[in-house]
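Visitor: The amino acid sequence is not available; the structure is as follows:
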């Protein structure tokens, strides 16, 4: 099968095919096979949409059963058995045990749709247009979501509309001790700062695309308290780091906070298009039909999502995520020790980790070498300076260890390439 067909007929905008140039065919758990029969260990995880792996048997069987009985496919926002069962499972398995009182809004099928909905709802409720977002944030590519996304690569003079958004430093953005929540409080209390009282603050508890930046518990708690004090809605973007990625179902659980609005997508549909917005009942100020979307009734995603939630009925799955996360952390810290100067930092939590290199282009070279050897692993950060682990939560120990072995060889190969051209590691 000729991969050149995609170059000939698909738009230049295609991205991941350039990093992973193969025609993929089948996959199970965290292993993908291309049309030539070559195996790849998946440390990419569909950019966080495949937390439950490829073709999980529990999910596959639920879909097969539903399709074979001619279950309805798309019902927009009409009532269906598939939606009923998803809502019931989400309330009983996820929300009620955590004493979380939230209503669910089904929106268009992407994470950006969820972010757009959250911003629109917050502005409607508070009757204020300004929103606070953070450096290195990533919230999507549609115009509203793009306005709160940080990376300048995604902005342009002609198609970007970053209006009514103020950016603030994320936790630990500065090398020296400076608290950005205190800074925000000062700005909002100063009539000459140019910062209007916002309708909402939108934040990720861990910035995935931004470079695996982990907000501290104290910073999240302080931000939540400021929002309550100043009548600002707190929106938590859980699209990539929720759905169990950190070991808890929601990544902000470790801080003991209750956001006003939560966005979920990616793995909520187990890889099938689905996005939801959770809101406290007092925030649900919509009029019927005021916000719509044709594919907000994707029944296949409801069926798959409800099946995946069964993994959360007890603590076993959460414990397994934490245990595997410790394996990844140990392996990554070993890489840092073995390759000083080439790898300058290790950051993460649960099953999201990053290897940072301050040597320009090094992480891209490692990713390239890894793919050639059978490992899919992408980069993150404003300068692609972080190698990002986002493998499925169900990855086996065998797959993990095989991936670590390939990554070792890839780092060695990248070092050899750089040394051959005279490029050196950063000083320790």
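Guide: Looks like it came in fine. Just so we're clear, the structure is a prediction, and the values are computed from it rather than from any experiment.
Visitor: For the rest of this, base every contact and every neighbour count on C-alpha atoms.
Guide: Noted.
Visitor: next helix or strand past the host helix or strand of residue 186?
Guide: Using DSSP states H and E, residue 186 sits within helix 180-189. Beyond helix 180-189 on the C-terminal side, the first helix or strand identified by DSSP H and E is strand 200-203.
Visitor: tell me what the next helix or strand after that following strand is packed against?
Guide: Next helix or strand after strand 200-203 toward the C-terminus (DSSP H and E): strand 206-207. Packed against strand 206-207 by the contact rule (3 or more CA pairs under 8 Å, 6 or more residues apart in numbering; DSSP states H and E) you find strand 213-214.
Visitor: any idea of the angle the following helix or strand past the strand it packs on forms with helix 180-189?
Guide: Using DSSP H and E, the helix or strand that directly follows strand 213-214 along the chain is helix 217-229. With axes from the mean of the first three to the mean of the last three CA atoms, to 10 degrees applied, the angle from helix 217-229 to helix 180-189 works out at 20 degrees.
Visitor: Give me the buried positions along the helix or strand following helix 217-229.
Guide: Later in the chain than helix 217-229, the nearest helix or strand by DSSP H and E is strand 233-237. Of all the residues in strand 233-237, those buried under the rule 16 or more other CA atoms under 10 Å are 233-237.
Visitor: Which single one of those is nearest to residue 212?
Guide: Comparing the buried residues of strand 233-237 against residue 212 with CA to CA picks out residue 237 as the nearest, at 14.3 Å.
Visitor: can you pull the contacts of the closest one?
Guide: By CA atoms under 8 Å, 6 or more residues apart in numbering, the residues touching residue 237 are 115, 139, 202-205, 262-264.
Visitor: Show me the contact partners of the helix holding residue 186.
Guide: Under CA under 8 Å, 6+ apart, the answer for helix 180-189 is 168-171, 193-197, 219, 222-223, 226.
Visitor: any idea how far residue 292 lies from residue 207?
Guide: In this view, residue 292 and residue 207 are 29 Å apart by CA to CA, to the nearest Å.
Visitor: In addition, the following structure is provided for comparison:
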């Protein structure tokens, strides 16, 4: 008697052990639309992960799919290095008109490569080139990417260990509320900068996330971010905001730092900048920092023209009238109300929540509970992931285009999953 092979057998036998998301979601997915994914048996799953933030506008959004299909069908340029193309021009014009001009931001736009860590590497390299210094300051529980420069400013010990070599020229400082409000903001950092005996090399830049996504949904207060920006100005350090996961509207405004009223020297974007989940990243910086020599930083896949097409379509459709921000904030309030109810019901478990816009985290006194909740949610048809250094936080990251009804549906499943794992 022969038995049919498991639908996951080829992945188990051939794909590297490094794979991760598929272990928590043991299904073979076949198609997706909006806020839902479907496995090959046709079972639907509500997606509250959205490609780790790469799908802010949902799966296969028809507003973006149609321009992409038209572009491909007319044999539009697919691979363009850094050549001038009509697709790139359309994106740059849309980005300038929908994002930069309304916010009075003078940034130059650099296409450093297809992924977020490419943008971070470019930002770090540029800061060092401009200032002539090597050291970069980052923050506890930061995550900035998996290549060596990005790992050097990442806090997670497990991810850092994967480098296999010493990670140098990065110095961590306490993130907002890391010391539970017992120490004045930046007291330690500023003292080290001013003390000639501290041993801290003068940094070229400080890199920060306004909300630490992978670090556990840690939300920096606007006043903390303003104080950081002021410190950078006074100490002649560039301020880099990593907006790879929290930008493109995730917290409400297009850039996550807008609420704080700051204007970073350098900004990194990726994930949802293409709108469709296609690889694309940007490094934005003030014009006086544009000291690159032609070809000094390049990459074969920095000209992903199909991504330019969908990116321009997303900007034109969702960022011309301000409605996207209003909808995201409204959905965020809906999520917060539900999380408050879940925490009230599970106060004995030490449940508490935090977040902004449409990124939220739910944590329990028992750090292992987050993984159990996510596993149970998957069984009930909801895709959730954990975050934090010990995977102790249930992370909610639905598409910004999710409907109010879908939000309620997902939160009801989450509440059941918490109840059933108590």
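Guide: On my side now, so go ahead. From a predicted model like this one, the values you see are computed outputs, not experimental measurements.
Visitor: which among the contacts of residue 237 of structure 1 end up buried?
Guide: 115, 139, 202-205, 262-264.
Visitor: And the furthest pair within these?
Guide: The span of those, defined through CA to CA, is set by 115 and 205 at 15.0 Å.
Visitor: Now do the residue mapped onto residue 11 of structure 2 from structure 1 against residue 371 of structure 1, distance only.
Guide: Under the alignment (TM-score structural alignment), residue 11 of structure 2 maps onto residue 6 of structure 1. According to CA to CA, residue 6 of structure 1 and residue 371 of structure 1 sit 19 Å apart.
Visitor: swap in residue 100 of structure 1?
Guide: 42 Å.
Visitor: which one of these two has more residues nearby?
Guide: Counting neighbours by other CA atoms under 10 Å for residue 100 of structure 1 and for residue 371 shows that residue 371 has the greater number, 23 against 13.
Visitor: could you say which helix or strand contains that one?
Guide: Going by DSSP H and E, residue 371 of structure 1 is in helix 362-373.
Visitor: hmm, back to that, which parts of the helix holding residue 186 of structure 1 are buried?
Guide: Applying 16+ other CA under 10 Å to helix 180-189 of structure 1 flags 180-181, 184, 187-188 as buried.
Visitor: Turn those residues into a markdown table, columns for distance to residue 357 of structure 1.
Guide: Converted to a markdown table, the buried residues of helix 180-189 of structure 1 look like this (distance: CA to CA, whole Å):
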| residue | distance to residue 357 of structure 1 |
| --- | --- |
| 180 | 25 |
| 181 | 28 |
| 184 | 30 |
| 187 | 34 |
| 188 | 36 |
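Visitor: Distance check, the residue nearest to the spatial centre of structure 2 against residue 210 of structure 2.
Guide: Closest to where the C-alpha atoms of structure 2 average out (CA atoms, centre = their mean) is residue 245, at 1.3 Å. Computed as CA to CA, the residue 245 of structure 2 to residue 210 of structure 2 distance reads 10 Å.
Visitor: neighbours around the equivalent of residue 71 of structure 1 over in structure 2, how many?
Guide: Taking TM-score structural alignment, residue 71 of structure 1 has residue 76 as its aligned residue in structure 2. By the criterion of other CA under 10 Å, residue 76 of structure 2 has 17 neighbours.
Visitor: Next: residue 19 of structure 2.
Guide: Residue crowding around residue 19 of structure 2 was assessed by other CA under 10 Å; the count is 10.
Visitor: Kindly report the same for the one 3 residues further on.
Guide: Other residues near residue 22 of structure 2 come to 12 when the count uses other CA under 10 Å.
Visitor: rewinding a little: I'd guessed the residue nearest to the centre of structure 2 sits against residue 270; true?
Guide: Yes - Residue 245 of structure 2 sits in contact with residue 270 when judged by CA atoms under 8 Å, with a separation of 7.3 Å.
Visitor: Can you work out which residues contact both of the two?
Guide: residue 54.
Visitor: Wasn't residue 30 of structure 2 part of a strand?
Guide: Yes - assessed by DSSP: H, G, I helix; E, B strand; the rest coil, residue 30 of structure 2 belongs to a strand.
Visitor: What lines up with it in structure 1?
Guide: So residue 30 of structure 2 corresponds to residue 25, using TM-score structural alignment.
Visitor: just residue 159 of structure 2 next, same as before
Guide: In structure 1, residue 159 of structure 2 lands on residue 154 (TM-score structural alignment).
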